[in-house]
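dropping the sequence and predicted coords here.
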Amino acid sequence: MTEAHPDTPAARAFWQELGLPGLFDVHVHFLPENIQRAVYAVFDAAGPKIGREWPIRYRLPHAERVEVLRGFGVRRFSTLPYAHKPGVATYLNDWSRDFAAGVPEVLRSATFFPEPDAPAYVAEQVAGGVEVFKIHVQVGEFHLDDPLLDPVWGLLEDAGTPIVVHAGSGPVGNEFTGPDPLRRVLERYPRLCVVVAHMGAPECEEFLVLAETYERVHLDTTMVFTDFFPAYPGELLPRLRDLQPKVLLGSDFPTIPYPYSHQLEGLARTGLGDDWLRDVCWLNGARLFGTTA
C-alpha cells in the first residue's frame, strides 16, 4: 500500500467536514513526459512567461501523482493538455486519450490550436467522447478569434463540450491575453460552454461580467484566493456569490508551490459559506460533467 502524502489529511478534512463525497477538480494537468519536462523547465527558469520564482510542489511520476490525488479525495479531475504551437495538438490528444483509458477518475481532455486541420481533429475528439478541452493563449500566443478557429467554435457551441480557456493576463500578460478576444468570440458564439481559468486574473471583473452575461460561461478558482496570487477584489465577492452555480474548483496540480489544501482554505476564507463551497468543490462540476456521487 502506498504511503499517504503528508498533505493528505488537510485536504480530506476539508471536504469531509462539508459532507461531500470528495472533490471535483476541473484544472489538473497530466502531460507526456517530454512535454511535462519542458513545462517544468519553464517554471524552474522563472523566465519572462512566469515572472517569479515558482517551486513545484508535486513534481512526481504520473502514477504517483494519480495516487496523491486519490488520497486527497479528488474523485474527478481533468488532464488539460494545451498546444503551444501548430502540429502538436493531435499528439497531445492521443496521449491524453490513452492516459484516460487507464485512470477512471479522469475527465477525458483534449486541446486544439488555430491551424487548418483543427476542425477535423476537434470533431473527431468530440465524436470520440472528449469531455473537456483546454487552450492557453499566453503560452500558445494566438488570438481566440483567429479565423482558423471559427469552425471550431461553431462545432463546440453545438456540441456543448466545455473549454477551459486561459485568457487572463496572469502570470504575465502579452498581446493575446485579456478579456476582449473572448468577448468577441462569445458575441458570435453565445452558447459556448467556457470555463475561464484562474477566474481570468488579474482581469477578474471583466471576466466576471462575461460569466454574468453568458449562460454557459463559468469560472474556475485555480490559484485564486491563495497567498501566491494577488488578492481577489473584495467588492466582487457578493457578485461571486450570485454566480454560485457557475464557479468550479480548479487547482493547477501538480504545478503549484503550496499544499493542495491551501487552495481549499482560501476558498473558505472568502466567507461565502458552506453551501457555496459545496457547489464549487463538488456539485457544480458534477452537474456540468454529469457525474453522480
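Nice, I can see it.

from here on, contacts and neighbour counts on C-alpha atoms
Noted.

what residues are up against residue 83?
The contact partners of residue 83, by Cα atoms under 8 Å, 6 or more residues apart in numbering, come to 89, 92, 111, 112, 113, 135, 136, 140.

want to compare, so here's the second one:
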Amino acid sequence: MDAHVHARSPGRDQLGFGSLLAAEFCGGMTQAVVSWQDNDFVEIAAEAVPWLTPLVWVRPGGPDPDDVRQRISDGAAGLKLHPAYDNFPADTAGLDPYLKVAEEAGVPVTVHSAPGPADPDLIARLAERFPTVPIVLYHTYLGPPEGRRRAARHAQRLPNLHLETSWCDSATVERLIDDVGPGRVLFGSDAATDGPQHFVRQPPNLEAGETYNASLLKLAKRLKPAVFRQFAETNARALFRLKA
C-alpha cells in the first residue's frame, strides 16, 4: 500500500500516469492514494484502475468546500495540502474550512512537510487546532535530519499526527518506528517523481544510498513481520479506510 503517489498527465514522463503504473508494479504495490493539483485529472486516473484512490488537493481559497465534500462523497479518501508548492503557511486559518470538512467526513489530511511554510512546527499547530483529524506528514520533513527529529517529537505528543516515509532510507524508517511506535508510520514513495524507474532508480534515490525496493527488502528482513505489515500496508489502509 503506497500512501503517497502522484499523476499529473498521461504518458511515461515524470509524474505521468504511465510512469506511475510502471513504478508501482515494479515496487509490488497493490493499492495507493493519488493526488495532484488538478483534481479532475486525478479522479479520471483513479477511475482507470481499481487500486488507485484519489485525495482532494486543496489550498486556502479553493476549491469550494462544497466541492470537496462532494468529491469525498464520491470516493476520495482524504485531503492533500502542499504549503510549499502553493505558497501558504501550513497553520494558516485559511485552511480551517477544509479541516472542518475533513473532520465532518472522518477523513485524514496529508501535508507536504519541508523547510519554510511546510515546516513540521507549523503543521503541528494545525494538528493542535483539529485534534480529531488525522494529519499525515508527507516525507516526515523533506530536508535536513533535524527536521525529521522535530516531526517525530511532535508525533510523540500529538496522537493525530502520522509520519509518511517517502525519501527516507530504511535506517530512518526504523528510527521513526522506534520513536513513535509502529501504528503511525506509513510507507509512501512519492512516485512517479523519478519516472517509471522510481523504485529502482540508479544512482539510488533514497539518501543517495538505497533504492525503494532495496529499502523495503531490508525492512522486511529486519522488522518483525507484524510491524512490517503495519508499515507497508495496514496502517495506511486503516487510516484511509480502504478495503483490500
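Okay, I see it. Source: prediction; values computed, not measured.

re the thing from before, among the contacts of residue 83 of the first structure, who's most crowded?
Highest neighbour count within the contacts of residue 83 of the first structure, by other Cα atoms under 10 Å: residue 113, with 30 neighbours.

my reading is that that residue lies in a helix. Confirm?
No: using DSSP: H, G, I helix; E, B strand; the rest coil, the secondary structure at residue 113 of the first structure is coil, not a helix.

the second structure: which residue goes with that one?
Under the alignment (TM-score structural alignment), residue 113 of the first structure maps onto residue 59 of the second structure.

which residues touch that match?
Counting by Cα under 8 Å, 6+ apart, residue 59 of the second structure touches 81, 82, 83, 86, 95.

now for the second one: which residues touch it?
Listed by Cα under 8 Å, 6+ apart, the contact set of residue 82 of the second structure reads 59, 111, 112, 113, 118.

for the last one, same thing?
With contact taken as Cα under 8 Å, 6+ apart, residue 95 of the second structure is in contact with 59, 60.

is the equivalent of it over in the first structure in a helix, a strand, or coil?
Counting by TM-score structural alignment, residue 95 of the second structure lines up with residue 149 in the first structure. Secondary structure, three-state DSSP: residue 149 of the first structure is helix.

relative to residue 284 of the first structure, how far out is residue 149 of the first structure?
According to Cα to Cα, to the nearest Å, residue 149 of the first structure stands 28 Å off from residue 284 of the first structure.

could you do residue 215 of the first structure as well?
Residue 215 of the first structure sits 14 Å away from residue 284 of the first structure, going by Cα to Cα.

who's more crowded, those two?
residue 284 (23 against 14).

give the aligned equivalent of that one in the second structure.
So, by TM-score structural alignment, residue 284 of the first structure is matched to residue 235.

right, and that match touches residue 183 too?
Yes: counting by Cα atoms under 8 Å, residue 183 is a contact partner of residue 235 of the second structure at 6.2 Å.

identify the residue of the second structure aligned to residue 180 of the first structure.
So, by TM-score structural alignment, residue 180 of the first structure is matched to residue 121.

what residues does its match make contact with?
Counting by Cα under 8 Å, 6+ apart, residue 121 of the second structure makes contact with 150, 151, 154.

any idea how far it is from residue 204 of the second structure?
30 Å.

and residue 17 of the second structure, by the same measure?
Distance, residue 17 of the second structure to residue 204 of the second structure, using Cα to Cα: 22 Å.

try residue 13 of the second structure
19 Å.

now swap in residue 134 of the second structure and tell me
32 Å.

higher neighbour count, the two?
Counted by other Cα under 10 Å, residue 134 of the second structure and residue 204 do not tie: residue 134 has more neighbours, with 22 against 15.

so the more buried one makes contact with residue 160?
Yes: counting by Cα under 8 Å, residue 160 is a contact partner of residue 134 of the second structure at 4.7 Å.

give the residues shared as contacts by those two.
Joint contacts of residue 134 of the second structure and residue 160 (Cα under 8 Å, 6+ apart) are residue 127.

can you find the partner of residue 225 of the second structure in the first structure?
Using TM-score structural alignment, residue 225 of the second structure lines up with residue 274 in the first structure.

its match: neighbour count?
Neighbours of residue 274 of the first structure (other Cα under 10 Å): 13.

same thing with the one 5 residues further on?
Neighbours of residue 279 of the first structure under the rule other Cα under 10 Å: 21.

secondary structure element holding the closest residue to residue 220 of the second structure other than its chain neighbours?
Of all residues not flanking residue 220 of the second structure in the chain, residue 228 sits nearest, at 6.0 Å (Cα to Cα, 6 or more residues apart in numbering). Assigning secondary structure by DSSP states H and E places residue 228 of the second structure in helix 225-229.

how much does that helix stray from the first structure?
With mean Cα distance after the TM-score superposition for the first structure, helix 225-229 of the second structure departs from the first structure by a mean of 2.0 Å once superposed.

for that helix, packing partners?
Other helices and strands packing on helix 225-229 of the second structure, by 3 or more Cα pairs under 8 Å, 6 or more residues apart in numbering; DSSP states H and E, are absent; none qualifies.

what's the next helix or strand after that helix in contact with?
Counting by DSSP H and E, the next helix or strand C-terminal to helix 225-229 of the second structure is helix 235-239. Residues outside helix 235-239 of the second structure that contact it (Cα under 8 Å, 6+ apart): 1-3, 107-108, 134, 183-187, 243-244.
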